[in-house]
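J.: for reference, the sequence and a predicted model appear below.
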Amino acid sequence: MTYRPAPLLSRSPLAVHDTVTAADFPQATLRYRNDRAAQSVGLDDLSDADWIRHFGRFVPLPDNQPVPLALRYHGHQFRHYNPDLGDGRGFLFAQMYDDKGRLLDLGTKGSGKTPYSRGGDGRLTLKGGVREVLATAMLEALGVPTSKSFSLIETGERLVRGDEPSPTRSSVLVRLSHSHIRFGTFERLAYLNDVATMRDLVAFLIANYYPACTNAEDVFDAVVSATATLAARWMTAGFVHGVLNTDNMNVTGESFDYGPYRFLPHYDPAFTAAYFDETGLYAYGRQPDAVLWNLGQLGRCLTLIGDQAALVASFNAFSERYDRELQLAVCARLNVVPTADDGALVRTLYDLLADLHGDGSFEGLFYDWFGGTAAEPRALSSPRGHTYTGGAFAAFHDCLNTYTTAAPARIDHPRFAEAEPETLLYDEIEAIWAQIAFEDDWSLFHAKLDRIETYRQALAL
């Protein structure tokens, strides 16, 4: 792939960003570079020294943005409107086309103060960076549309935080994403009644992300569909985002910005990721409703320039689209061919997950039955084999028996000879971090990423 710079946002007249200066860090130690992602945008041939220059010192990439851009946005945080948001510790560093012809962003996290830092230091803890690298790798393996952690560089500062032992090590993360334009970008424009910029922003989205669309109503409809897919994939990955505020959702339907996320150890609709989510607003089982509420805020903003009836119709279509996307996601995770209506498969699978509860892992069920009933000998001999009994299992098995394996060759991958699936549970992350924090030993981190990559190749979702 040849590097194809495309700094389109910086060249546009859109008033949705401010120029900023990156922090000057005391050190820059490369801890992670995603060469597979870099290859997709023609940057894999960078030396480590040049990598650090661009992604630790933020020297502009050739023919790309001359200066970083902190994006402006507002947002609902736990459903309370906050007009004092914006990129407070990150910026848009560059834009380019990938090997599929898509416009992609390189955005940062922990790159210094901006006009929107609100008294914060604009930094990212090293632990936060490690957690995000692991999250994006695991989500990609499980078929979730997600930003890719592109680079992680330790920056040599000692940060004070109230929610972890301090002082703690610092880092700067670069992520590759289809877009960093958020629902909250439109909320800000609506708040300011800036109809002209909103029209221009919709035109920018049509030109660069949704070429099949012709107006705001079409764009919203496309965002509803993309977001329905995202929500369904979260649910079949057993992923809990933790902070589903409108400023944490983008218009291209990718998951990004991972703070207090968790993966389910076992099925629990009430499971929350953030200790401060006291009411369970963003609990695992409430994520589709949270996403729908956020879409409602975006749709409300677009009534300034679009037909309300058409926007409402797309909003009302979310539930049906989500249900179908959930069916397709379940079939993909089980490696079976979908039918015209896979509702029974979804119902019996989740009934079984609920029946197993603490006696079987969430990921384990999908792993054991990957390939449908063709995987039955492996499933029944797995460490969870003794749990596959009773009425809930019988209903699931009877339903699964009506399906054919989508890709039989996949179940022959050597990874499926192992008894356990790959997981990324809280204790695993804590163990990886402990090795880094106390011994500066990165071996567990890199070994985990290697195992996740093998899992991704085996699942091929």
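T.: On my side now, so go ahead.

J.: every contact and neighbour count from this point should use C-alpha atoms.
T.: Noted.

J.: give me the number of residues near Leu92?
T.: 27 (other CA atoms under 10 Å).

J.: nearest spatial neighbour of it, chain-adjacent residues omitted?
T.: Distances taken as CA to CA, 6 or more residues apart in numbering place Gly107 nearest to Leu92, at 4.4 Å, with adjacent residues excluded.

J.: that neighbour touches Gly90, doesn't it?
T.: Yes - at 6.9 Å, Gly107 counts as touching Gly90 under the criterion of CA atoms under 8 Å.

J.: these two: who's more crowded?
T.: Higher neighbour count among Gly107 and Gly90: Gly90, with 29 against 26, using other CA under 10 Å.

J.: can you tell me which residues contact the more buried one?
T.: 70, 107-114, 122 (CA atoms under 8 Å, 6 or more residues apart in numbering).

J.: in addition, the following structure is provided for comparison:
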Amino acid sequence: MPLSATYRPDPVFMRLGAEFADPVAPAPFPQTRLRFRNDRAAASVGLEDLTEAEWLAHFARFAPLPDNQPGPLAMRYHGHQFRSYNPDLGDGRGFLFAQLREAGSGRLLDLATKGSGQTPWSRAGDGRLTLKGGVREILAAAMLEALGVPTSRAFSLVETGEALVRGDEPSPTRSAVLTRLSHSHIRFGTFQRQAFLERRDNITVLVDHAVETYFPQVADQPDRPKVLLEQAVAASARLLARWMAAGFVHGVLNTDNMVVTGESFDYGPWRFLPRNDPNFTAAYFDHSGLYSFGRQPEAVFWNLQQLAGCLALVTDDAGLIAALNSFSGLYRDALRAAMLDRLGLTSRSADDDIDLVQAAFTALAAGGESLRWEPFFFDWFGGEASQARALAGPRADLYGQEAFLDFRRRLSAFEPKRPERLESPVFNGLEPEELLIDEVEALWAPIAQADDWAPLEGKLARIEAARVAYALGD
């Protein structure tokens, strides 16, 4: 098996023992047809040289990787789902497959699945994933990465040859197994399970594991539960800010869908905003708008409070309260940085930055139905350096209106950050890459009707070109 010199297995989660996961077997799929392979992600963990047969052996039949976990582990957790506590959760159609160190950074990364078969936590579910669901996750992860959001990456998608019946898709529909590469699957709900069971000892074990594994820079501090919450608050505030700047609506911000390292993952009924709308929801079943775009800050903070409640079983409240109280300021600072990043600008001063960000949100609101979210940032990327381009583009008349003059005036005081990015051919076009729901459906249609993957492959290539052009994660 050809492995790069950068392959560094480090299966640390399994050392936590039986209280945190269950050994499971992957489903024996009738078909294994490779539909997507993320070679850039594979290169980051030393797996880029696998042949297709070897890839399918590991990411369709889930043969263990060398010196890694000897078998899959379905992780145990609980969670609040739309604010209702559910003690019957856990990895019901996925498992942790392997853990590896990222080339260069040395970060620990997980390879985990979705649609890999039933586990002890499947309840009445079949443990499977629809092919369309896998395609949607590939698209969401690619677009979020391009827009600078900390996100899991779709690593592999294999069609598995089963006909699935689903209430929210035309059925029977095609099946798949997805593997994602992400930084931790230690969910808020992982702590909630131990708190529910009143296992203070296991909360301490989990805290020590999370701090030593993901936040070693604070591992020498005496109050580890407090510093873990501080790190989770800061990471969640940054993630939230990046979602908001990207106009992204996760859709199901339950406590089992947030991890302590502050990375976005597990994409179900996600949406990108068509236009500025605080009440925009992603999930058709979110009847109250609990997880609407404008209520995402409230949802993230509420989830952090639940994590703090678990940690309160093993430390004093004062430090946890202080950590929670820091969220608002951290989020404000992170949103300012995220908006400047999306506009491709260098920070000036806190006051100037805040004024510009407020002017940008005011302009987005003033644009109403005439201004889509993503074109606004595309048109003004680089600030005044893009003014001629913006005022010659399809939204020129809109930008000449009174509502945009304050934004443009404030923009003139800022310098572009890495202005050479504007030389990319991406900025020669009139429109940016977007990922609205109508286009997602349009990309799925040829796959469903004629097994034509060319439109999806073209879209992913264009998203990748945008990622390189924006270089927001650099």
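T.: Nice, thanks for sending it over. Given the structure is predicted, the values throughout are model-derived calculations rather than measurements.

J.: TM between them?
T.: The TM-score (TM-score structural alignment, normalised by the length of the first structure) is 0.99; 461 aligned residues with a CA RMSD of 0.8 Å.

J.: any idea what the residue nearest to Leu92 of the first structure aligns with in the second structure?
T.: Aligned by TM-score structural alignment, Gly107 of the first structure pairs with Ala112 of the second structure.

J.: what of Cys331 of the first structure?
T.: Match for Cys331 of the first structure (TM-score structural alignment): Leu340.

J.: now that match: how far from Gly167 of the second structure?
T.: Leu340 of the second structure sits 42 Å away from Gly167 of the second structure, taking CA to CA, to the nearest Å as the criterion.

J.: onto which residues of the first structure does stretch 148-155 of the second structure map?
T.: Per the alignment by TM-score structural alignment, stretch 148-155 of the second structure matches residues 143-150 in the first structure.

J.: how about residues contacting that stretch?
T.: Stretch 143-150 of the first structure is contacted from outside by 32-35, 37-38, 132-133, 136-137, 139-140, 173-178, 230, 233-234, 237, 253-256, 461, using CA under 8 Å, 6+ apart.

J.: from those, which land in helices?
T.: Those of these mapping onto helices are 35, 37-38, 132-133, 136-137, 139-140, 230, 233-234, 237, per DSSP state H.

J.: redo those residues as a markdown table? Include neighbour count.
T.: Rendered in a markdown table, the data for those read as follows (neighbours: other CA atoms under 10 Å):
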| residue | neighbour count |
| --- | --- |
| Asp35 | 16 |
| Ala37 | 18 |
| Ala38 | 20 |
| Glu132 | 24 |
| Val133 | 26 |
| Thr136 | 23 |
| Ala137 | 23 |
| Leu139 | 24 |
| Glu140 | 19 |
| Leu230 | 25 |
| Arg233 | 25 |
| Trp234 | 24 |
| Ala237 | 24 |
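
J.: still on that earlier bit, that's a strand at the residue nearest to Leu92 of the first structure, yeah?
T.: Yes - Gly107 of the first structure: assigned to a strand according to DSSP: H, G, I helix; E, B strand; the rest coil.

J.: mind listing what it touches?
T.: Applying CA under 8 Å, 6+ apart, the residues near Gly107 of the first structure are 90-94, 174-177, 180.

J.: save those residues as CSV, and put in distance to Phe362 of the first structure too.
T.: Formatted as CSV, those follow (distance: CA to CA, whole Å):
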residue, distance to Phe362 of the first structure
Gly90, 34
Phe91, 36
Leu92, 36
Phe93, 38
Ala94, 38
Val174, 30
Arg175, 28
Leu176, 29
Ser177, 28
His180, 31
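
J.: PyMOL command for the buried members of the residues you listed?
T.: Of the contacts of Gly107 of the first structure, the buried ones can be selected in PyMOL as follows, counting by 16 or more other CA atoms under 10 Å:
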select buried, resi 90+91+92+93+94+174+175+176+177+180
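
J.: go through the contacts of Gly107 of the first structure and name the one nearest Val223 of the first structure.
T.: Nearest to Val223 of the first structure, judged by CA to CA, of the contacts of Gly107 of the first structure is His180 at 13.6 Å.
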